[in-house]
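Novice: Here you go, sequence then predicted model.
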Amino acid sequence: MGTVADVAPIKDTKGSLVNKKPTVVFVLGGPGSGKGTQCSNIIEHFGYTHLSAGDLLRAEIKSGSENGTMIQNMIKEGKIVPSEVTIKLLQRAMEKSGNDKFLIDGFPRNEENRAAFEAVTGIEPSVVLFFDCLEEEMERRLLSRNEGRVDDNIETIRKRFKVFLESSIPVIRYYESKGKVRKIDATRPVKEVFESVKAIFAPKSKQVH
């Protein structure tokens, strides 16, 4: 399996090279698959920095920067933020973190995101974690959690499942063909799921380099 050590290091906005060759793990899973909880566990146990594309976009909007205003306007108009914009935010966050191990959560959302990320950064993920969960279970979890999310109603939930399947499954298939996907049965209780995650990240497994 190709490792991140084989690819070029990322550049920051000033063009200077980062000497670290970062380890990138993409984290994918449907809404309610529990990937957020598992990301927290990975950070705590294995020292990764967690980057969420959605959080970075929201933070940029909140900052009031010119870039943030452009992002906000695009979202208001129902347009998709260009991949390059999201990737530059991810790249900048990687630079600023000082770490060399990253969990990128909920990205790439589709094949175009994936191709753009590799083209812009020169980085391929070492592993793609796919939290595979039955739709009925994800539905049950989303409806029962109390986070005050207005989008957690049955109709919206089903639309989100459909979008996830249509957009993300091709990404998972692509990385499966490269032997990078680690599929985890996320229907089980949190502790059992994390046991499977630990087996992937533990140094003895040699699966994440």
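Specialist: The structure has been received and is ready for your questions. Numbering: from 1, shown residues only.

Novice: Going by C-alpha atoms from here, please, whenever you check contacts or count neighbours.
Specialist: Will do.

Novice: how close does the closest residue to residue 138 other than its chain neighbours get to residue 124?
Specialist: With CA to CA, 6 or more residues apart in numbering as the criterion, residue 138 has its nearest non-adjacent residue at 4.5 Å, and that residue is residue 32. As judged by CA to CA, to the nearest Å, residue 32 and residue 124 stand 26 Å apart.

Novice: Please say which of these two ends up with more neighbours.
Specialist: Taking other CA atoms under 10 Å, residue 32 and residue 124 do not tie; residue 124 has more neighbours (26 against 23).

Novice: quick one, what contacts the more buried one?
Specialist: 3, 4, 7, 24, 118 (CA atoms under 8 Å, 6 or more residues apart in numbering).

Novice: Which one (most neighbours) among those residues?
Specialist: Neighbour max across the contacts of residue 124 (other CA under 10 Å) = residue 24, 24 neighbours.

Novice: In addition, the following structure is provided for comparison:
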Amino acid sequence: MIGPFEANGSAHTTKKVSVVFVLGGPGSGKGTQCANIVEHFGYTHLSAGDLLRAEIKSGSENGTMIQNMIKEGKIVPSEVTIKLLQRAIEENGNDKFLIDGFPRNEENRAAFEAVTGIEPEFVLFFDCSEEEMERRLLCRNQGREDDNIETIRKRFKVYMESSLPVIEYYNAKGKVKKIDAARPVGEVFEAVKAVFTPPSDKVKAASWSFKWND
């Protein structure tokens, strides 16, 4: 179900959008696959973390508040992140969005649906073992201070405790598309493509294949 959402917390807009939540642990390859989906299927990629960082960089009053909360080790309220996502959706000319790394927990999920009136079309879940994610994070060289074994394991624990209830909630509604993210990047994207290809296109492809073989 896709509904209208409120602009600036009051006036409703009738813009209809299709939203896909992209979830997976640190090192599951979400970013790489989101870039592929954008290129092949025309979605706009929204990262909650990137939006928060951009707001801080803008020097706005809101950005300063976010920065201070992060400095003090406080969790940025769901409403703040949701308003940034909402604004990004409203200001973009596209009508299909990948929301990456959000909702992080059940409270995020409930608040997003309550504030925006939007339910995701589905949740793309990159399923990957802790061992494989750990190996990838330790191998990659992005100069991230948090890519050490102890911090990686803490991040994984937080992800498991907070994100899995969200996945379970949507799974009960039949909205989770699980991808085996432990495979090579190309194979993972083949599985992703199968999720995003409309059934009519799959039928056409099968029909052409049949004629060719004939």
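Specialist: Now that the structure is in, tell me what you want to look at. In this text, all values refer to a predicted model and were calculated from it rather than measured experimentally.

Novice: and the corresponding residue of structure 1 for residue 88 of structure 2, how many neighbours?
Specialist: Per TM-score structural alignment, the equivalent position to residue 88 of structure 2 in structure 1 is residue 93. Look at residue 93 of structure 1: counted by other CA under 10 Å, it has 17 neighbours.

Novice: In terms of helices and strands, where is residue 93 of structure 1?
Specialist: Applying DSSP states H and E as the criterion places residue 93 of structure 1 in helix 83-97.

Novice: Show me what the next helix or strand after that helix is packed against.
Specialist: The helix or strand immediately downstream of helix 83-97 of structure 1 is strand 101-105, counting by DSSP H and E. In terms of contacts (3 or more CA pairs under 8 Å, 6 or more residues apart in numbering; DSSP states H and E), strand 101-105 of structure 1 is packed against strand 23-29, strand 49-52.

Novice: matching residues in structure 2 for the first one?
Specialist: Under the alignment (TM-score structural alignment), strand 23-29 of structure 1 falls on residues 18-24 in structure 2.

Novice: which residues of structure 2 does the host helix or strand of residue 112 of structure 1 align to?
Specialist: Using DSSP H and E, residue 112 of structure 1 falls within helix 111-121. Here helix 111-121 of structure 1 aligns to structure 2 at residues 106-116, judged by TM-score structural alignment.

Novice: Now do the buried residues in that stretch.
Specialist: With burial defined by 16 or more other CA atoms under 10 Å, the residues of stretch 106-116 of structure 2 counted as buried are 106, 108, 109, 111, 112, 113, 115, 116.

Novice: In contact with the second one, which residues are there?
Specialist: Think residue 108 of structure 2. If you count contacts by CA under 8 Å, 6+ apart, residue 108 of structure 2 has them with 78, 102.

Novice: in structure 2, which spans are helices?
Specialist: Assigned by DSSP state H, the helices in structure 2 fall at 30-41, 48-58, 61-71, 78-91, 106-116, 130-139, 149-172, 185-196, 199-213.

Novice: could those go into TSV alongside distance to residue 10 of structure 2?
Specialist: Output for the helices of structure 2, formatted as TSV (distance: least, CA to CA, whole Å):
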stretch	distance to residue 10 of structure 2
helix 30-41	31
helix 48-58	22
helix 61-71	18
helix 78-91	12
helix 106-116	10
helix 130-139	42
helix 149-172	27
helix 185-196	33
helix 199-213	38
